[in-house]
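Trainee: My questions are about this predicted structure, shown below with the sequence.
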Amino acid sequence: MSLLITDAGIAASIEAEALGINYKITHIGIGLDGYVPTLEQTQLKNEVAREALSRGSVPALGQLHFEAVFSGNTSFDGKEIGYFLEDGTLFAVDSRDGEILSLKRSNTIITEAFELNLAGSSIKNITVELMGAPYATEELAGIAKITTIDKMNSDDDETIV
């Protein structure tokens, strides 16, 4: 098992829909314990770092992309990742029974990128807090990667000329 939307995350989505509002995923937490997540979880089991999102986007309906920067003296072999709403609710948790999901050493800076695909769920009122400029698409102005000559004739839709 990997990502699991918690009971609290589902309840927040139902409440948001009833109130006609959106809740935002605003923070990522990383912890040291590896286990099989449960629906009843309200926190990570051994959280060592939590950071606000540094960038986010909604590439398509039900798809969330976001990044968080972890820096400083903290060192970890992250085996659990929590996705927190703006009110601190643990929306979802990812842990794979001991597999290392994120690795950071002391006095280093890492940027972790995360993708959530909620397209197969009924979660409609959970979004990612958009920080900074979004990634550019053919329909949306934003940040884009510039392509290389080798990729110009390929089917690469991720970069631009």
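Mentor: Alright, I've got the coordinates. All values derive from a computational prediction rather than experimental measurement.
Trainee: Only C-alpha atoms from now on, for both contacts and neighbour counts.
Mentor: OK.
Trainee: these two touch, right, Leu24 and Phe91?
Mentor: Just so we're on the same page, residue 24 is Lys rather than Leu. No: using C-alpha atoms under 8 Å as the test, Lys24 is too far from Phe91 to be in contact (9.8 Å).
Trainee: When those two are compared, which one has more neighbours?
Mentor: Taking neighbours as other C-alpha atoms under 10 Å, Lys24 and Phe91 compare with Phe91 leading, 27 against 17.
Trainee: What strand or helix carries the more buried one?
Mentor: Counting by DSSP states H and E, the element that carries Phe91 is strand 90-95.
Trainee: overlap in contacts of Lys24 and Phe91?
Mentor: Counting by C-alpha atoms under 8 Å, 6 or more residues apart in numbering, the shared contacts of Lys24 and Phe91 are Leu85.
Trainee: and Leu116, that's in a strand?
Mentor: Yes: membership of Leu116 in a strand is supported by DSSP: H, G, I helix; E, B strand; the rest coil.
Trainee: That one - how many residues pack around it?
Mentor: 15.
Trainee: Surely it touches Pro59?
Mentor: No: Leu116 lies out of contact with Pro59 (C-alpha under 8 Å); the separation is 10.5 Å.
Trainee: which neighbours do the two share?
Mentor: Common neighbours of Leu116 and Pro59 (C-alpha under 8 Å, 6+ apart) are His65.
Trainee: Next one for the comparison:
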Amino acid sequence: MTDDRLFELARRLGAALSSRKWMLATAESCTGGWVSQAITAVAGSSQWFERGFITYSKAAKHEMLAVDLRTLDQCGAVSEQTVIEMARGALAHSRADLALAVSGIAGPDGGTPQKPVGTVCLAWAIRNKNPTSETQCFTGDREAIRRQAVARALAVALDLILAY
């Protein structure tokens, strides 16, 4: 996955959002703003990118996106329930029509047998619709895992909006 591929995914997502006059919000943890960076590399993205939340800590997820503390305690920061709540929170705290969320374990440390390094949970939410979520197990070093997470977040967002 190259920067050119990420740029192309972001460009295509922007075109799809623009054609529907939709805005996007992001909620990122392990990618640390990389999704937002890929989006804002596209000239004119201010027409379709509303805002991004970087919520690296559990406290930030709760304070900025209203992720339930019980979810964080019971499911962990890297869980589909958490990213669903992150995506819903991004919609609730923005004017966006579509939100995406990502949280994972990029390594090299922090993995467990249940959630090894490379585990990334993603969610996408369209306003007034049920969110979509998934868990991936990416391979490679920290940068490769994060890059794959960014690509997946953008690609599924694009697929969702094209199918809408």
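Mentor: Received it, and whenever you're ready, just let me know what you need. The shown structure was predicted, so the numbers you read here are calculated from the model rather than taken from an experiment.
Trainee: Can you calculate the TM-score here?
Mentor: For these two chains in superposition, a TM-score of 0.26 is obtained (TM-score structural alignment, normalised by the length of the first structure); 71 aligned residues with a C-alpha RMSD of 5.3 Å.
Trainee: Give me the helices and strands touching the longest helix seen in the second structure, please.
Mentor: Using DSSP state H to define each element, the second structure has its longest helix at helix 142-163. With contacts defined as 3 or more C-alpha pairs under 8 Å, 6 or more residues apart in numbering; DSSP states H and E, helix 142-163 of the second structure has these neighbours: helix 3-20, helix 34-40, strand 98-104, strand 119-126.
Trainee: got those as a markdown table, with distance to Met86 of the second structure and mean neighbour count columns?
Mentor: Output for those, formatted as a markdown table (distance: least, C-alpha to C-alpha, whole Å; neighbours: other C-alpha atoms under 10 Å):
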| stretch | distance to Met86 of the second structure | mean neighbour count |
| --- | --- | --- |
| helix 3-20 | 20 | 18 |
| helix 34-40 | 15 | 21 |
| strand 98-104 | 6 | 30 |
| strand 119-126 | 8 | 26 |
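Trainee: can you list those in TSV and add distance to Gly52 of the second structure?
Mentor: As requested, these are exported to TSV (distance: least, C-alpha to C-alpha, whole Å):
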stretch	distance to Gly52 of the second structure
helix 3-20	14
helix 34-40	6
strand 98-104	9
strand 119-126	14
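Trainee: Met64 of the second structure is nearest to which of those?
Mentor: Met64 of the second structure lies closest, by C-alpha to C-alpha, to one member of these: strand 98-104, at 13.0 Å.
Trainee: what's that closest one packed up against?
Mentor: strand 24-28, helix 80-92, strand 119-126, helix 142-163.
Trainee: got the angle between the longest helix of the second structure and strand 119-126?
Mentor: If you take axes from the mean of the first three to the mean of the last three C-alpha atoms, to 10 degrees, helix 142-163 of the second structure sits at 30 degrees to strand 119-126.
Trainee: Return the list of helices and strands in contact with the strand holding Phe91 of the first structure.
Mentor: strand 4-5, helix 7-19, strand 80-85.
Trainee: In this structure His65 of the first structure contacts Phe114, no?
Mentor: Yes: using C-alpha under 8 Å, His65 of the first structure is in contact with Phe114, at 5.8 Å.
Trainee: and Ala151 of the second structure, how many residues sit next to it?
Mentor: Neighbour number of Ala151 of the second structure under other C-alpha under 10 Å is 22.
Trainee: oh, I was asking about Ala155 of the second structure
Mentor: Neighbours of Ala155 of the second structure (other C-alpha under 10 Å): 16.
Trainee: about what we covered before: okay, buried residues for the longest helix of the second structure please.
Mentor: 142, 145-158, 160 (16 or more other C-alpha atoms under 10 Å).
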